[in-house]
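Novice: coords below, sequence missing:
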């Protein structure tokens, strides 16, 4: 058994990784808007931690650097353009911070839905920035599918971790043993059947329920709340019921976020908008907002859940067009991984 454990997101943060959108990727329908949103993400996070930016080799690197200089962003920003990637959702293929090491699981485009050959090499190509090589494991799993607290309880949705498309030969007990060995997980809090319409990940936990180091028990859970008018009302009700049971079992304090109804500005389809897709970084919680009526209520819930943190709203509506948000677009690297 490993003595190393996956670190909760509120562990001290050394840097945050971003993979910049590029025109040949998935963002053709709203490229200008998503790039502006990424500049907002970069500027916000750089005030709390260094930001390491991967700029796709197809982009004009000198133009990017000129834009970075012109925007006069406070903080440390490092950029490079020598690493290819398929997708901008670095949460799912970036290195996972554990105590005294970094892990790199296999990424296969969420069960083979999309090309991920370049993405799968990214974490292993960052050893100079990371100062050492992440440990590579032949097990398909994405960072957005895993949420741990300081007691090494893993909160996750079964459908995207115990999945025959991702790991066809592994049963539930096999998967749990792998997560125990490589991430130091002690106990499992599994959700079942929770996936918002349009979510390509089969229900990543970072879109539906998250931990916070708060509450009388030292841990709280924040989740996407009920909305009877939402297309996924029954799924959200099931999430509420399952979280209530798990929270009672472990003594977690519970915070229910609003779940907004967001429609695509490109083709009008329902988007998997969630306020649970926030990023915890040092003494800040970077909260996605969408210029929707529920924004203020969501920020108020997060302030109650994170009373000692600064809540920083970041406009992320353009990211919803590709079914992700702020947490999906980022990956923190902990100082404790050294």
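Specialist: Looks like it came in fine. It should be emphasised that the depicted structure is a prediction, and the values quoted were computed from it without experimental measurement. Residues are numbered from 1 along each chain as shown.
Novice: use CA for all of it now, contacts and neighbours both
Specialist: Will do.
Novice: so for stretch 15-33, what gets flagged as buried?
Specialist: The neighbour-count check on stretch 15-33 (16 or more other Cα atoms under 10 Å) flags 15-22, 27, 30-31 as buried.
Novice: quick one: residue 103 and residue 134 touch, right?
Specialist: Yes. In this structure residue 103 lies within contact range of residue 134 using Cα atoms under 8 Å: 5.2 Å.
Novice: identify the contacts common to these two.
Specialist: Both residue 103 and residue 134 are in contact with residue 95, where contact means Cα atoms under 8 Å, 6 or more residues apart in numbering.
Novice: about what we covered before: which ones among the buried residues of stretch 15-33 are found in strands?
Specialist: 15-19 (DSSP state E).
Novice: dump the buried residues of stretch 15-33 to a markdown table, plus distance to residue 164.
Specialist: Formatted as a markdown table, the buried residues of stretch 15-33 follow (distance: Cα to Cα, whole Å):
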| residue | distance to residue 164 |
| --- | --- |
| 15 | 34 |
| 16 | 31 |
| 17 | 29 |
| 18 | 29 |
| 19 | 28 |
| 20 | 31 |
| 21 | 30 |
| 22 | 32 |
| 27 | 29 |
| 30 | 33 |
| 31 | 34 |
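Novice: ok, which stretches of the stretch 101-250 of the chain are helices?
Specialist: Per DSSP state H, counting those that start in this stretch, the stretch 101-250 of the chain carries helices over the ranges 109-112, 119-122, 127-130, 158-161, 172-183, 233-250.
Novice: let me have those helices in a markdown table, extended by mean neighbour count.
Specialist: Formatted as a markdown table, those follow (neighbours: other Cα atoms under 10 Å):
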| stretch | mean neighbour count |
| --- | --- |
| helix 109-112 | 19 |
| helix 119-122 | 21 |
| helix 127-130 | 13 |
| helix 158-161 | 23 |
| helix 172-183 | 17 |
| helix 233-250 | 16 |
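Novice: try this one side by side with the last:
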């Protein structure tokens, strides 16, 4: 059976979120991150459903009341109690493929907390627990390969975009060569081209250069990417080299990609210890008829929205302030996982 990885712009049933625990890493920022997640839910449920994994029944009841007060339609909200470690659904959520007959399959890759940096036992079991709870309307299949959703981008037509720093990192699959990884990607995702970026990183990023912080497919011919225009910034050399790599990439037909540069926000620093935070406009989320765009209260927020409007002329762009999210070294896309049509069961809360 041959499967194909679906691109993010494929029609969706909904998105998945994982709500933070009161005793987890988000504890000092709990009110802030919950407010951000609430904005994501309210915005998304205008277009589609939202599945939220919640840590306990009390949180489930509270969120049901909160979103009812926000007039979120109950049929667009699914709350399921399950134990979790953290909130990054992009990396512990299922990755959906489709076969030639249109049948969906959710792949449950191994999640190790970005190469063993953080606890991940509960998150690694979450897709199966959601299956046991009846959340999915299609089968799931587990994979031994260590892989996070934020580490891959696809055009939906057999090309995968990724970074060497992540997928070839010894902390993920140390026994696999580049050829081995490509063979696994071909087998699971039906891709026959892998575009490897050798350059590009963000300070404060725990993921070893996830592609969704750097460069994103907007359609099969268009890539939006982070450009640093400050030669005095420490990121400048690597991101300039990454830009050159993108300029040399070719589509399957031999044409260069349409590249859309995203602006460089002012440096953001953690107010407690001063380390730099990974603010990036590349961490946007495509949903049905809309694109949710992370913003940072920066003068170039507007320029980022204008750039992405060129990439998504038929979508509504919705800014979501993400200053609290980058405090834990991710952004908007990292918090979410899209659930393509034919994957989310018709359950009620």
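Specialist: Thanks, I have the structure now. Computed from a prediction, not measured in an experiment: that's the story for all the values here.
Novice: where does the TM-score land?
Specialist: After superposition, the two chains reach a TM-score (TM-score structural alignment, normalised by the length of the first structure) of 0.94; 332 aligned residues with a Cα RMSD of 1.7 Å.
Novice: about what we covered before: same list (the ones in strands among the buried residues of stretch 15-33 of the first structure) but as a markdown table, adding distance to residue 238 of the first structure.
Specialist: Output for these, formatted as a markdown table (distance: Cα to Cα, whole Å):
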| residue | distance to residue 238 of the first structure |
| --- | --- |
| 15 | 36 |
| 16 | 33 |
| 17 | 33 |
| 18 | 33 |
| 19 | 34 |
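Novice: taking the residues you listed together, which two end up most distant?
Specialist: Spanning the widest gap among these are 15 and 19, at 13.4 Å by Cα to Cα.
Novice: what sits closest to residue 226 of the second structure if chain neighbours are left out?
Specialist: In space, and not counting its chain neighbours, residue 226 of the second structure is closest to residue 262: 4.9 Å by Cα to Cα, 6 or more residues apart in numbering.
Novice: thought residue 302 was touching the one you found, still the case?
Specialist: No. The criterion here is Cα under 8 Å, and residue 262 of the second structure misses it with residue 302 at 10.8 Å.
Novice: looking at these two, which one has more neighbours?
Specialist: residue 262 (24 against 14; other Cα atoms under 10 Å).
Novice: show me the contacts for the alignment partner in the first structure of that one.
Specialist: Using TM-score structural alignment, the partner of residue 262 of the second structure in the first structure is residue 257. Neighbour list for residue 257 of the first structure: 222-225, 275-276, 297-298, 301 [criterion: Cα under 8 Å, 6+ apart].
Novice: closest to residue 54 of the first structure out of the helices of the stretch 101-250 of the first structure?
Specialist: helix 119-122 (9.6 Å).
Novice: which bit of the second structure covers that closest one?
Specialist: The aligned range for helix 119-122 of the first structure in the second structure is 123-126, by TM-score structural alignment.
Novice: tell me how far the matching stretch is from the chain's mean position?
Specialist: A distance of 16 Å separates the centroid of the chain from that of stretch 123-126 of the second structure, by Cα atoms, centre = their mean, to the nearest Å.
Novice: with stretch 16-34 of the second structure instead?
Specialist: Mean C-alpha position of stretch 16-34 of the second structure versus that of the full chain (Cα atoms, centre = their mean) differs by 17 Å.
Novice: related to what we said a few turns ago, and the gap between the match of residue 262 of the second structure and residue 36 of the first structure?
Specialist: Taking Cα to Cα, to the nearest Å as the measure, residue 257 of the first structure falls 26 Å from residue 36 of the first structure.
Novice: likewise residue 58 of the first structure?
Specialist: 18 Å.
Novice: and if you look at residue 228 of the first structure?
Specialist: Going from residue 228 of the first structure to residue 36 of the first structure by Cα to Cα gives 33 Å.
Novice: residue 330 of the first structure now?
Specialist: Residue 330 of the first structure is 16 Å from residue 36 of the first structure, by Cα to Cα.
Novice: more crowded one of those two?
Specialist: Neighbour comparison, residue 330 of the first structure and residue 36: the larger count goes to residue 330, with 27 against 14 (by other Cα under 10 Å).
Novice: tell me how many other residues crowd the equivalent of residue 169 of the second structure over in the first structure.
Specialist: Using TM-score structural alignment, the partner of residue 169 of the second structure in the first structure is residue 163. Applying other Cα under 10 Å, we find 20 residues neighbouring residue 163 of the first structure.
Novice: ok, now how distant is residue 163 of the first structure from residue 199 of the first structure?
Specialist: With Cα to Cα as the criterion, residue 163 of the first structure and residue 199 of the first structure are 15 Å apart.
Novice: map residue 183 of the first structure onto the second structure.
Specialist: Match for residue 183 of the first structure (TM-score structural alignment): residue 189.
Novice: I figured its match hits residue 7, correct?
Specialist: No. Checked against Cα under 8 Å, the pair residue 189 of the second structure and residue 7 is beyond contact range at 10.9 Å.
Novice: mutual contacts of the two, please.
Specialist: Counting by Cα under 8 Å, 6+ apart, nothing touches both residue 189 of the second structure and residue 7.
Novice: residue 220 of the first structure -> the second structure?
Specialist: Checking TM-score structural alignment: residue 220 of the first structure goes with residue 222.
Novice: hmm, I typed the wrong one, I wanted residue 298 of the first structure.
Specialist: Match for residue 298 of the first structure (TM-score structural alignment): residue 304.
Novice: mind listing what its match touches?
Specialist: By Cα under 8 Å, 6+ apart, residue 304 of the second structure lies in contact with 262-263, 281.
Novice: residue 7 of the first structure contacts residue 95, correct?
Specialist: No. Residue 7 of the first structure lies out of contact with residue 95 (Cα under 8 Å); the separation is 12.0 Å.
Novice: neighbour count for those two, which is higher?
Specialist: Under the criterion of other Cα under 10 Å, the comparison of residue 7 of the first structure against residue 95 puts residue 95 first, with 28 against 25.
Novice: residue most distant from the centroid, the second structure?
Specialist: Here the second structure reaches farthest from its C-alpha mean at residue 232, the gap being 29.3 Å by Cα atoms, centre = their mean.
Novice: before we move on, the earlier item: looking at the contacts of residue 304 of the second structure, which one is closest to residue 151 of the second structure?
Specialist: residue 281 (16.1 Å).
Novice: and for the closest one, the neighbour number?
Specialist: Neighbour tally, residue 281 of the second structure, other Cα under 10 Å: 30.
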